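J.: my questions are about this predicted structure, shown below with the sequence.
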Amino acid sequence: MKDEEDRPTLPDLADLWQETMNWQPEAGQHAQFQSFYELILESNRQLNLTRITEPSEFWEKHLWDSLRGISRLLPSPPSLFRAIDIGTGAGIPGVPVAIVRPDWEVTLLDSTRKKISFVQSAVDTLKLENIKTAVDRVEQIGHDRHHREQYDLGLIRAVATASVCAEYTLPLLKVGGLAILYRGQWTDEEAQGLAVAVEQLGGTIEATDAFVTPLTHSTRHCIYLRKIATTSTMFPRTIGIPTQDPL
């Protein structure tokens, strides 16, 4: 075991949290972020969970970026509701979200069993009782009555094109629910294509949030989709079809 002083340590950066989100994590939440970071580093060689391992880069690209997407929901009063992180991988953005919103029930979904096994182990170590994990394809659970139209919030990051992400998320949301698509660059052409897809899925583009990351000053976008009508039972289409033939 490494000595305490040899452990990579995440920067605190409370002022940056406050400046960029009008919010900052409590000491206990920061400690959980640190423990989560260490668990990822320990398992990363075997599982290839992330290429982002340097402390400041991890803080910005995994923790800050994850929470920037839900920043408009962070200061809100506690309200028990259900969120799902689709294609969670190493548990991002779902684990950071669950840490800062312990009143939410967060489901972490991935089709790779080894990744979900890691995430479940991390969840157990961190004692995050508000997290559930699932190994499955989103095209399948989108037709499962335990998941279809059962969620208030859908998170999807670095998974596929925006229209495919919409087809994955909107069938899982209740009417009135919100999907957050985490994107890098964003073009008018992509926006037009997404609008066409979202209309077929019972949704609308509520907002497009462009922002710059606080350390590397990279441009990022979060696209917010509001579900306004029940999604047709033809969606999501069968495994592989959404990516092969986007709406």
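T.: Ah, there it is. Please read all numbers here as calculations on a predicted model, not as lab measurements.
J.: use CA for all of it now, contacts and neighbours both
T.: OK.
J.: would you map the helices across this structure?
T.: 14-21, 27-47, 55-58, 65-69, 94-100, 113-126, 138-141, 162-169, 188-200, 241-244 (DSSP state H).
J.: and the second one with helix 113-126, angle?
T.: Regarding helix 27-47 and helix 113-126, their directions subtend 150 degrees when assessed with axes from the mean of the first three to the mean of the last three C-alpha atoms, to 10 degrees.
J.: any chance of the helices of the chain in a markdown table, with distance to Thr208 and mean neighbour count too?
T.: Listed next are the helices of the chain as a markdown table, based on distance: least, C-alpha to C-alpha, whole Å; neighbours: other C-alpha atoms under 10 Å:
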| stretch | distance to Thr208 | mean neighbour count |
| --- | --- | --- |
| helix 14-21 | 17 | 14 |
| helix 27-47 | 28 | 16 |
| helix 55-58 | 24 | 16 |
| helix 65-69 | 11 | 21 |
| helix 94-100 | 20 | 23 |
| helix 113-126 | 30 | 18 |
| helix 138-141 | 24 | 20 |
| helix 162-169 | 12 | 26 |
| helix 188-200 | 9 | 16 |
| helix 241-244 | 23 | 14 |
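J.: adding another structure so you can compare the two:
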Amino acid sequence: MAYQLDKFEKGLKDLQIELSDEQVQQFLTYYEKLVETNKVMNLTAITEFEEVVEKHFLDSLSLVKVCDLSKEIRILDLGSGAGFPGIPLKIAFPELEIVLADSLNKRINFLQDVIEELDLKKITAVHARAEELARNKEYREGFDLCVSRAVANLSTLSEYCMPFVKIGGNFISYKSGEIDEEVLNAKHAIFLLGGKTKEVFKFDLYEQKRSFVIIEKTKGTPKAYPRKAGTPSKQPLG
């Protein structure tokens, strides 16, 4: 099938990302697999090609605005869902080591199929809740960077994500819309979890207002966090 790639090519150029023909083909194969699987499983409400390019592919890759992805760093994509941002980042920057984590097993099966079909290396998909995974020594404080596009308030997301970040590493939350009040409300939680907000980077992606909240891990996260399953979302740290 022929795709209109103008928007994708322009978006990549704006982000100063160069892809080989093979990498572009990987994105197209990923798109086809996403749309096909979406017919039998709810992965995304967005299925039209140009919208997926804008709201999933380019949005995921926008991380280059705030992060040097040419380095060989270990990244956790928490609550990866259909693979965003982890799979686009992996396709565009093959040297990254990425772990995709999601609490729904059928999404993990989809992600494993994508990894296999695209022949991606140094990337794994793990079925687990954040609360359980954070108790695993292999993962706790084992990542240079944790990213999440999950829809949750910043206090809750920080409790899920910060335990995975090495001291000196970062948690970067993908956010949309007006974010200042949410960042302010999460300040105490972030401090409790061993972090500090380094930067809130705001940008426009076509008609969308987007932000990255960059939180640096300055000291170890206390063992009590994250609290037991469900608590971080029901009772965010104040």
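T.: Everything's here; your move. From a predicted model like this one, the values you see are computed outputs, not experimental measurements.
J.: drop the TM-score for these two in here.
T.: Once the chains are overlaid, their TM-score stands at 0.94 when taken by TM-score structural alignment, normalised by the length of the second structure; 236 aligned residues with a C-alpha RMSD of 1.5 Å.
J.: setting aside sequence neighbours, what's the nearest residue to Glu167 of the first structure?
T.: Pro236 (5.7 Å; C-alpha to C-alpha, 6 or more residues apart in numbering).
J.: what do we get in the second structure for that neighbour?
T.: The alignment partner of Pro236 of the first structure in the second structure, by TM-score structural alignment, is Pro226.
J.: contacting residues for its match?
T.: Taking C-alpha atoms under 8 Å, 6 or more residues apart in numbering, we find Pro226 of the second structure in contact with 130-131, 134, 159-160, 163, 232.
J.: columns distance to Ile190 of the second structure on top of those residues, output as TSV?
T.: Shown next, in TSV, are the contacts of Pro226 of the second structure (distance: C-alpha to C-alpha, whole Å):
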residue	distance to Ile190 of the second structure
Ala130	17
Glu131	17
Ala134	16
Glu159	8
Tyr160	11
Pro163	11
Pro232	13
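J.: of those, which is the nearest to Asp59 of the second structure?
T.: Of all the contacts of Pro226 of the second structure, Asp59 of the second structure sits closest to Tyr160, with 21.8 Å by C-alpha to C-alpha.
J.: and the counterpart of that closest one in the first structure, what does it touch?
T.: Using TM-score structural alignment, the partner of Tyr160 of the second structure in the first structure is Tyr168. Residues near Tyr168 of the first structure by C-alpha under 8 Å, 6+ apart: 138-139, 142, 236.
J.: and those, which is closest to Gln200 of the first structure?
T.: Looking across those and measuring by C-alpha to C-alpha, the closest to Gln200 of the first structure is Pro236, at 11.1 Å.
J.: gap between the two ends of stretch 98-113 of the second structure?
T.: With C-alpha to C-alpha, to the nearest Å as the measure, stretch 98-113 of the second structure spans 16 Å from end to end.
J.: got a list of contacts for that stretch?
T.: Residues from elsewhere that reach stretch 98-113 of the second structure (C-alpha under 8 Å, 6+ apart): 37, 43, 74-83, 86, 90, 122-130.
J.: narrow those residues to those in strands?
T.: Taking DSSP state E, the ones among these that sit in strands are 74-78, 123-127.
J.: which among those gets closest to Pro236 of the second structure?
T.: Closest approach to Pro236 of the second structure among these (C-alpha to C-alpha): Leu78, at 17.6 Å.
J.: tell me who's in contact with the counterpart of that closest one in the first structure.
T.: In the first structure, the residue matched to Leu78 of the second structure (TM-score structural alignment) is Ile86. Contact partners of Ile86 of the first structure, counting by C-alpha under 8 Å, 6+ apart, are 108-110, 138, 154-157, 169.
J.: between the residues you listed, which has the most around it?
T.: Neighbour counts for those (other C-alpha atoms under 10 Å) peak at Thr169, which has 30 neighbours.
J.: list the contacts of it.
T.: Contacts for Thr169 of the first structure (C-alpha under 8 Å, 6+ apart) come out as 86, 154-156, 179.
J.: what is the nearest of the residues you listed to Thr20 of the first structure?
T.: When these are compared for distance to Thr20 of the first structure (C-alpha to C-alpha), Leu155 wins out at 20.3 Å.
J.: so that closest one touches Ile180, yeah?
T.: Yes - taking contacts as C-alpha atoms under 8 Å, Leu155 of the first structure lies within contact range of Ile180: 5.1 Å.
J.: ok, and the closest non-adjacent residue to the residue most central in space within the first structure?
T.: By C-alpha atoms, centre = their mean, the first structure has its centre lying nearest to Pro93, at 3.5 Å. Leaving aside its sequence neighbours, Pro93 of the first structure sits nearest to Ser66 (C-alpha to C-alpha, 6+ apart; 4.7 Å).
J.: what does Ser155 of the second structure give?
T.: Distances taken as C-alpha to C-alpha, 6+ apart put Ala186 closest to Ser155 of the second structure, at 4.7 Å, once the chain neighbours are dropped.
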